[in-house]
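>>> Sequence plus predicted model, see below.
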Amino acid sequence: MISKKKHILLAEHEALEEILPDAFALAKEVCKRLCGKSWSVVGRETKWEMIPYDVQIIGGIILHRGNVAEMKTGEGKTLVAVFPIYLNALAGRGVHLITVNDYLAQRDAEWMGEVYRRLGLSVGYILNSMHPDQRRSNYLCDITYGTNNEFGFDYLRDNMSLQKEDQVQRGHAFAIVDEVDSVLIDEARTPLIISGAVDAPVDSSFIDLKPSIQNLVKKQNILVTDIINEANNLFESGKEKEAGYKYLQALRGMPKHPKLLKVFQEAGPKKLAFQVESEYMRDKKLYEVDEDLFFSVDEKTQVIDITEKGRNTLAPNNPDMFVIPDLGELLNDVDTNKALSQLDKDKEKEKAHQLHADRSGKIHNLTQLLRAYTMYDKDVEYVVQNGRVQIVDEFTGRILSGRRYSDGLHQALEAKENVTVERETQT
């Protein structure tokens, strides 16, 4: 079956290569005939004045053959894509143009759309605000413009659909990626994760734990401010190693502290902090830097660890609060207790499971609240609109409507911002 499919694809590729000169020539002729004509592009009347140069046609050939074409701003990437898109759309299996934001998807689809329509092809585009029926209709077009997020999440949703009629995409035959370095390198660091609501009650512990975390963060903020002041004095006195230690301590205590960010605009203090960090990591003594803090934050891995000082502040009268019991050991103790009946053993096992779940759940929620307060800033990573926390795309700055952080982080942000804490989601 696979070899048969490969044979068909190879035959298709050979056929497209054979008609490439005629197809590209036809597309160029349409561009010539459209010169001087105008049509609406994102609500603005736009006059067509583009006839491709030979070098742009060469760029189209490069794209058709699956290679990367580097073009500087203003050299006509949008027009270059028209040629391989038209050629591959002739196969009838659909072509996707992946761009960086919704505006460009709509603009380019409407701008280049007149060329495609003159060539007998249909054009559509996918926007974040579209409902499934609109998406399905646009995916059925010969050519579809959209962002990598929209194509990716539609693919994930289609794979979760229980019925074929709920799916919106029709296949993945040929795609051109605009700003390929951004999509395949920068944004590739952020996985596309789809989530759905869990059939469970809303976890109220985020609200219950919030006052304690607010107090802890306030104490840490005051402490880090003092550490930065001390580091600055040491730096000005020429005691660079001691200053580097303090800068590192401040970085691990509150990486987004405004005063620290201002200091780190200068290369010297930041370099000293990283030098000390490398030294302590090499000697496996990084824990010594964290001992005077209430909690430590590893900005690279986003791992937060509550120190002994922090644990004593959060639960001075309950030292066992942060000790997660060994479930295997607890269950073994129950099984080997001959004084218990089978019914009593079952009850004790249920208690052990509940204790383990409660402790680990509370520690997890504490950590997520700390992450919400120290690593996620309002109007940067997220905004609050209409009583809801909305994620902001770190690359485009656009709001990702309907998306939620997983593992309780979104609930922690909702508790932080005093909006309704919604149900947990599962990925």
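Here it is on my side, so go on.
>>> C-alpha from now on. contacts and neighbour counts both.
Fine.
>>> Mind listing what's buried along the helix or strand hosting residue 383?
Element membership for residue 383, per DSSP states H and E: strand 382-385. Residues 382, 383 are the ones in strand 382-385 that count as buried (16 or more other Cα atoms under 10 Å).
>>> I'd like to know how many residues surround residue 7.
Residue 7 has 12 neighbouring residues, counting by other Cα atoms under 10 Å.
>>> contacting residues for the closest residue in space to residue 406 that isn't next to it in sequence?
What sits nearest to residue 406 in space, not counting adjacent residues and going by Cα to Cα, 6 or more residues apart in numbering, is residue 425, at 6.2 Å. Taking Cα atoms under 8 Å, 6 or more residues apart in numbering, we find residue 425 in contact with 195, 196, 197, 198, 404, 406, 407, 408.
>>> on that earlier part again, packing partners of the strand holding residue 383?
If you count contacts as 3 or more Cα pairs under 8 Å, 6 or more residues apart in numbering; DSSP states H and E, strand 382-385 packs onto strand 388-392.
>>> Tell me which helix or strand comes right after the strand it packs on.
Following strand 388-392 in sequence, per DSSP H and E, is strand 399-400.
>>> Below is an additional structure, to be compared with the one above:
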Amino acid sequence: MLSTIGGFAAKIFGSSNERRVRGYQPRVEAINALEDDVARLTDDELRMRTDKFRHQLAEGASLDDILVPAFATVREGAKRTLGQRHFDVQLIGGMVLHEGKIAEMKTGEGKTLVATLPVYLNALAGKGVHVVTVNDYLAQRDSEWMGQVYKFLGLTVGVIVHGIDDEERKAAYACDVTYGTNNELGFDYLRDNMKMDKEEMVQRGHSFAIVDEVDSILIDEARTPLIISGPLEDKADLYQAVDEIIPVLGAEDFELDEKQRQVSLTEAGNERFEGILAERGLMKGSLYDIENVSLVHHVNSALKAHKLFLRDRDYIVKGGQVVIIDEFTGRMMPGRRYSEGLHQALEAKEHVEIQPENQTLASITFQNYFRLYKKLAGMTGTASTEASEFLDIYGLDVVEIPTNMPVGRADEDDEIYRTAKEKYAAIVQTIADCRRRNQPILVGTVSIEKSEQLSALLKDKKYIAELGRNALALADKMKGPKEQDIKDYLSDIGSYLVEMGTRTKGNADPIPHQVLNARYHEQEAFIVAQAGVPGGVTIATNMAGRGTDIQLGGNAEARLKEWVAAEREAGREPEEAEIAKKREALQADVAEKKKQALEAGGLYVLATERHESRRIDNQLRGRSGRQGDPGRSKFYLALDDDLMRIFGSNRMDSVLKTLGLQDGEAITHPWMNKSLEMAQKKVEARNFDIRKQILKYDDVMNDQRKVIFEQRIDIMHEEDVSDTVKDMRHQLVQELVRTHIPESAYAEQWNTAALREAINGVFGIDLPIAEWADEEGIADQEIAERILKEVDEKAARKATELGENNVRQIEKMVLLQTLDHLWREHLVTLEHLRQVIGFRAYGQRDPLNEYKSEAFVLFEAMLANLREAVTGQLMHVELASPEAQGGMQPVELPEMYASHIDPFSGLDELALADAAIAAEQRGPSGPAPDRRPPLQTRKAPTAVNPTDPATWGRVARNALCPCGSGKKYKHCHGKAD
């Protein structure tokens, strides 16, 4: 009843979203009213408006005060540089982003162009605006494409991609507008907080960020913390030894839960494993004895590798490496590694070289990184299904922006088949029908394996011909007039399939198609750009965050680029007039092909399965029907699909058999769609709970991280930290005295011998504390004061010996290095605590509260250790040689690797290099590099002669100097640059 009343009220007053959108209309009209006046300005006059706006802000105006004229300026700038004019709905999207909200805009509505409005407006404040993309390719593309507008209006533009050095990063962050990926921005934040000098920090603050594909970054990627780690000792032999045992296990030896993605040994399996390990001399005692904790970790990793992770679905083996496949995009992720030893276990399983494990040096979740920004906004085509999570976690409202043209796509009911064989037969038949009628079709699959399985069917001439004969046979059985339409369709498609299967010559595919998945990422941009040509068949593993529009008829500019590249490869450099003529011809051809595609019904999106998340399905659907184009979408399902199987398809199978569903027949009904959406909502709710739980635990560590990072920055900004060092020294003395001479204790209870030993150990001073304690009427505080006097005198002598300048540098260096070392150890301890704290629930105690209290105790202990370690080092420090007194060498950061790890599945989701960058580095056909180099120690090419700087080429300032000194280039031969 309430829903009926609500629907009736919405019809009269409009939905809450419609009312919000209407609220922006007056400012849209004001911007439109300025259009003619702004259009009459010269380029220089238009550019001068930027200085005028900055002057107004300096005099106290707010960004909202200048929004209307600023947006009008950007619109005109885009018209002059890009030849594109912002639609009214794009102006509304810009205002939504400026307010720090999420703008949900359908595919093809020009989100990239929308961002220029709030980016320009907020960049005027001079604090820098970050535009966050999902990969390096989009960051580079958008910075160059939209950068034309910003540069035309007098703003500076930078881009952060993998492979640039710190100097280039610092320059990019100093720009008015900075494009970069979520991974690179988060990584730079962590690395900045490991630097030893404030001048080496690259970021300059977190004022305003616009996140493109916000759902992909803040929800999908937010399940995983961003981690910087360093290598540990090599345990390859142990991984191989454990891996050899796993195949010996039977089904009764382990329990597998696909739904939760968990696997564990049964009691019988545990006994069997212990016996084999003991027999091979790998273990003493029980597997779960405290000294075998590391071994348990190896066993669990090997079990997961063999029983949960499948080759060609979760990862592929390429160039002697295990390369992860991203579950959301289906792309290869070179550089990413599974955590907790899982990647090493997979390498042992696949018999490739096993790389060493890493230790965490710093980490942060994307939730906590993006909450650093004073204002955050985002844009995507699909956010409403997760609106509650955006509001709950980030405080971000979702506003649905109406499309510029009404959506002309027809979303049809799902077709559900009993078996995958029947489903694929129907899919191939539909693909063939689209190709026969010249309708472009985009086929979405959930994995590489499924896309190649479908591709194999489209290449199989016997299968295609047999499918056609079956269709013709079915058509012959149809007699009645009511069945005439179906009979005609089956006759047409049957004849076409038989012809394709029998008359296709040579190696040609009977149904030509393009496969877009992780194996073919290098052709990705061109394949996507041409997916809208009439009769084109494109099979895509996943279309989330591809960043390229599918335009009906194809993309003339993409074809022109390919033609120019081909001409250059042939040794010809096309002239401008020739290129212009070719462009005109291609545009005419594309226009003709678009007409054909429109007549055939527009882009047909066919999905072969439903994803766990409705949002991923909607992203695929949204590829069709851009800018008012017609289109269709349909999902083909089978009861043995993963989602259907996990959520109880056995019961449905028996029902369908009872109803008499024949082979090749499908069930189609809106109720089925609703029930599937309910299953998806359950999975989404579970995933939200997982992310929320991760965040609650990370918030505990985040509070500590903030304290440590703020302290580091304060220390780096101080030229003289002697007061801090003195306070730590005094606090340590007071703590030692309190420990050995408690306030309320009698003199005979004082442990003066232990106090003397502790003072000697930390400060290197042997004091007659026992004799002082024998003096009449002496108190603990007086003993503390005498110790402090002796300690301070030694510190003063040490300062004189070493020289005032050296002491100041040493104090700062020791303080930062020790803080970093203890913080890393603290992170490892917290990781271990996190893994076991759940067991407290068995004792009726809340694991989260227990984690908070334990983490606080550990943090206090870390600070106490910091005081003792810093003081002890400074009281014993000596310079290695008299020559060293001329100046201290800067401390180098340790070898580091970046990873983005899911603590539940162990999936490493951080790509150090986007596929396009990796391909560029190794050339068009060369093999992928065996292993990514450490970030701080990229090796020089083999042709480099250390004694001849002429052979070094361009050396990054933070790379090791090619001369072999072991110093950074900027501290060695690069000093003069």
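In hand now; what should we look at? Values in this document were obtained by computation on a predicted structure and should not be read as measured data.
>>> quick revisit: residue in the second structure matching the residue nearest to residue 406 of the first structure?
Mapped onto the second structure by TM-score structural alignment, residue 425 of the first structure lines up with residue 358.
>>> And residue 56 of the first structure, by the same measure?
Under TM-score structural alignment, residue 56 of the first structure pairs with residue 90 in the second structure.
>>> Excluding sequence neighbours, find me the nearest residue to that match.
Ranked by Cα to Cα, 6+ apart and with sequence neighbours excluded, the top spatial neighbour of residue 90 of the second structure is residue 114, at 5.5 Å.
>>> burial count for the one you found?
24.
>>> host element of the alignment partner in the first structure of it?
Residue 114 of the second structure maps onto residue 80 in the first structure, with residues paired by TM-score structural alignment. Using DSSP H and E, residue 80 of the first structure sits within helix 77-89.
>>> Doesn't residue 354 of the second structure belong to a helix?
No - assigned with DSSP: H, G, I helix; E, B strand; the rest coil, residue 354 of the second structure falls outside any helix and is coil.
>>> Verify the contact between it and residue 341 for me.
No - judged on Cα atoms under 8 Å, residue 354 of the second structure makes no contact with residue 341 at a distance of 10.3 Å.
>>> give me the number of residues near the closest residue to residue 231 of the first structure other than its chain neighbours?
Leaving out its chain neighbours, the residue that sits closest to residue 231 of the first structure by Cα to Cα, 6+ apart is residue 243, at 4.5 Å. By other Cα under 10 Å, the residues close to residue 243 of the first structure number 26.
>>> what separates residue 243 of the first structure from residue 220 of the first structure, distance-wise?
For residue 243 of the first structure, the distance to residue 220 of the first structure (Cα to Cα, to the nearest Å) stands at 19 Å.
>>> ok, now residue 12 of the first structure?
To residue 220 of the first structure, residue 12 of the first structure is 64 Å away according to Cα to Cα.
>>> ditto for residue 323 of the first structure
In terms of Cα to Cα, residue 323 of the first structure sits 22 Å off from residue 220 of the first structure.
>>> Compare those two (neighbour count), which wins?
residue 220 (21 against 11).
>>> my guess is residue 118 of the second structure contacts residue 98, does it?
Yes - shown here, residue 118 of the second structure and residue 98 form a contact pair, counting by Cα under 8 Å, at 5.0 Å.
>>> Map residue 92 of the first structure onto the second structure.
Alignment note (TM-score structural alignment): residue 92 of the first structure maps to residue 126 of the second structure.
>>> part of a strand, is that match?
No - per three-state DSSP, residue 126 of the second structure lies outside any strand segment and is coil.
>>> ok, and the closest non-adjacent residue to it?
With sequence-adjacent residues excluded and distances taken as Cα to Cα, 6+ apart, residue 126 of the second structure is closest to residue 176, at 6.5 Å.
>>> got a list of what the one you found touches?
Contact analysis of residue 176 of the second structure by Cα under 8 Å, 6+ apart lists 123, 124, 126, 127, 128, 129, 155, 156, 157, 158.
>>> again, only this time at 7 Å
123, 126, 128, 129, 155, 156, 157 (Cα atoms under 7 Å, 6 or more residues apart in numbering).
>>> Would you mind listing which of those are buried?
Neighbour counting by 16+ other Cα under 10 Å classes 123, 128, 129, 155, 156, 157 among the contacts of residue 176 of the second structure as buried.
>>> mind listing the strands for the first structure?
Applying DSSP state E to the first structure gives strands spanning 38-41, 44-47, 95-99, 123-125, 143-147, 174-177, 196-197, 295-298, 303-306, 382-385, 388-392, 399-400, 425-426.
>>> helices and strands around the second one, which ones?
The one in question is strand 44-47 of the first structure. The contact analysis (3 or more Cα pairs under 7 Å, 6 or more residues apart in numbering; DSSP states H and E) places strand 44-47 of the first structure against strand 38-41.
>>> Outside of the strand it packs on itself, list whatever touches it.
With contact meaning Cα under 7 Å, 6+ apart, strand 38-41 of the first structure is reached by 45, 46, 47, 48, 107, 110, 111.
>>> Let's see that with 10 Å instead.
44-49, 106-114 (Cα atoms under 10 Å, 6 or more residues apart in numbering).
>>> right, and the pair among those residues with maximum separation?
Farthest-apart pair in the contacts of strand 38-41 of the first structure is 49 and 106; separation 19.4 Å (Cα to Cα).
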